[in-house]
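**Q** Dropping a prediction and its sequence here:
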Amino acid sequence: MTSVRKTAEAGAKGAAAERRKAIGLLAKASRAELQAAFDALADKPAVQPVRGPETGLVMVRGRMGGGGAPFNLGEATVSRASIRLDDGTVGHGQTLGTDGARARLAAIFDALFQQPARKGEVETLLEGIAARVADEDAAKARQTAATRVDFFTMVRGED
């Protein structure tokens, strides 16, 4: 009995981690990517709003050196939306900025991601988003590496 419960808990944690990763990628998606994927859906889901889209502020916190004491860095504008599909599946979307339509589309794809029959469609979208984000990160790393300065110690000859 205990091993069955542990297995079920492990499966639930894995599904939650998978959904968390999907929501994170949907938050990084552009509106054009989300709209194109929605337009490409063969059978568009019937969507009912639960909350929003609405725009607000969140406090961004930072740490000195990544491990120091936390401090308030400033505020960031965010948009969020929650939707319900006809079968009762609820999806949530959050994005930086004031684009409520983008948050709504992200919520729709979150709900579709939770449906086993539609999960593959969303995973295709997520792969494209992940590839774009990786390319942007690599380009930023190349730009940063171009400005890198290597310091070295010179030994004086009079020692």
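**A** Noted; the coordinates are in hand.
**Q** from here on, contacts and neighbour counts on C-alpha atoms
**A** Fine.
**Q** And the residue nearest the centre of the chain, how close does it get to residue 43?
**A** For the chain, the residue nearest the mean C-alpha position is residue 24 (1.6 Å; Cα atoms, centre = their mean). Remark: distance between residue 24 and residue 43 (Cα to Cα, to the nearest Å) = 25 Å.
**Q** do the same with residue 93
**A** Residue 93 sits 21 Å away from residue 43, going by Cα to Cα.
**Q** Could you check which of the two is surrounded by more residues?
**A** residue 93 (25 against 8; other Cα atoms under 10 Å).
**Q** can I assume that one is in contact with residue 27?
**A** Yes - the criterion here is Cα atoms under 8 Å, and residue 93 meets it with residue 27 at 7.0 Å.
**Q** Second structure for comparison follows:
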Amino acid sequence: MGALACMPAGLLAQRYAEVTASAPPALAVRGPEVGLVMLRGRAGGGGAPFNLGEASVVRATVRLGSGEVGHAVILGRDTGRARMAAHLDALWQCPDWRVRIEAEVVAPGLAAEDEAVLDRAEETEATRVDFFTLVRGED
């Protein structure tokens, strides 16, 4: 359910409200809790790992009355977003809800993520500088 973690908060809240209007409620098992994770990097993508810094994350776990358990870990400090993602994860595990969640929540979330990637690429391309060497006649 990584698509839920990457969705813009407004889109997730809108889709969550529409889909869960008739959904069974979720009981909080854990959290939402805010914590830190260590970000690690590698020089050149293949060098020795090093600690890059820390990032805030929120994790939440919920359980439906029928026993399905949903988990979510979201980058940032938005506890409501983590709880919504965990509830949708639990519902997704129910065969009756899976197709609806994939069609009404996950697919639009992936489309929004693809659009954001394209927008970022267009912005980057607009400011790209091509460096070249001029050949001078005296060489």
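**A** Received, thanks. Everything quoted here is computed from the prediction, not taken from an experiment.
**Q** And the strands in structure 1?
**A** 47-63, 70-85, 90-96 (DSSP state E).
**Q** For structure 1, which segments are assigned as helices?
**A** All helices of structure 1, identified by DSSP state H, fall at 2-28, 31-40, 100-113, 119-146.
**Q** In structure 2, point out the residues matching the shortest one.
**A** Structural correspondence for helix 31-40 of structure 1: residues 9-18 of structure 2, per TM-score structural alignment.
**Q** Against residue 132 of structure 2, how distant is the residue of structure 2 most remote from its centre?
**A** No residue in structure 2 has its C-alpha farther from the mean C-alpha position than residue 138, which lies at 56.5 Å (Cα atoms, centre = their mean). Distance, residue 138 of structure 2 to residue 132 of structure 2, using Cα to Cα: 18 Å.
**Q** just residue 18 of structure 2 next, same as before
**A** 54 Å.
**Q** Those two: which has the busier surroundings?
**A** A direct count of neighbours by other Cα under 10 Å for residue 18 of structure 2 and residue 132 places residue 18 higher, at 13 against 6.
**Q** What's the match for residue 94 of structure 1 in structure 2?
**A** Counting by TM-score structural alignment, the partner of residue 94 of structure 1 is residue 73.
**Q** Give me the neighbour count for its match.
**A** Neighbours around residue 73 of structure 2, by other Cα under 10 Å: 23.
**Q** contacting residues for it?
**A** Contacts for residue 73 of structure 2 were tallied using Cα atoms under 8 Å, 6 or more residues apart in numbering; they are 5, 57-60, 82.
**Q** Keep only those residues that stay in contact in structure 1.
**A** Conservation of the contacts of residue 73 of structure 2 in structure 1, assessed by both residues aligned by TM-score structural alignment, their matches' Cα atoms under 8 Å: retained contacts are 5, 57-60, 82.
**Q** What about those, which one has the most neighbours?
**A** Ranked by the number of neighbours (other Cα under 10 Å), those place residue 82 first, at 29 neighbours.
**Q** dump the residue contacts of it.
**A** Residue 82 of structure 2 touches 32, 58-60, 72-74, counting by Cα under 8 Å, 6+ apart.
**Q** hmm, 10 Å instead?
**A** By Cα atoms under 10 Å, 6 or more residues apart in numbering, residue 82 of structure 2 lies in contact with 4-5, 9, 31-34, 57-61, 71-76, 88.
**Q** now it: how far from residue 76 of structure 2?
**A** 10 Å.
**Q** Equivalent analysis for residue 53 of structure 2, please.
**A** Using Cα to Cα, residue 53 of structure 2 is found at 14 Å from residue 76 of structure 2.
**Q** Neighbour count for the two, which is higher?
**A** For residue 53 of structure 2 versus residue 76, neighbours defined as other Cα under 10 Å are more numerous around residue 76 (15 against 11).
**Q** Report the buried residues of stretch 21-29 of structure 2.
**A** Under the neighbour-count criterion of 16 or more other Cα atoms under 10 Å, stretch 21-29 of structure 2 has 26, 28 buried.
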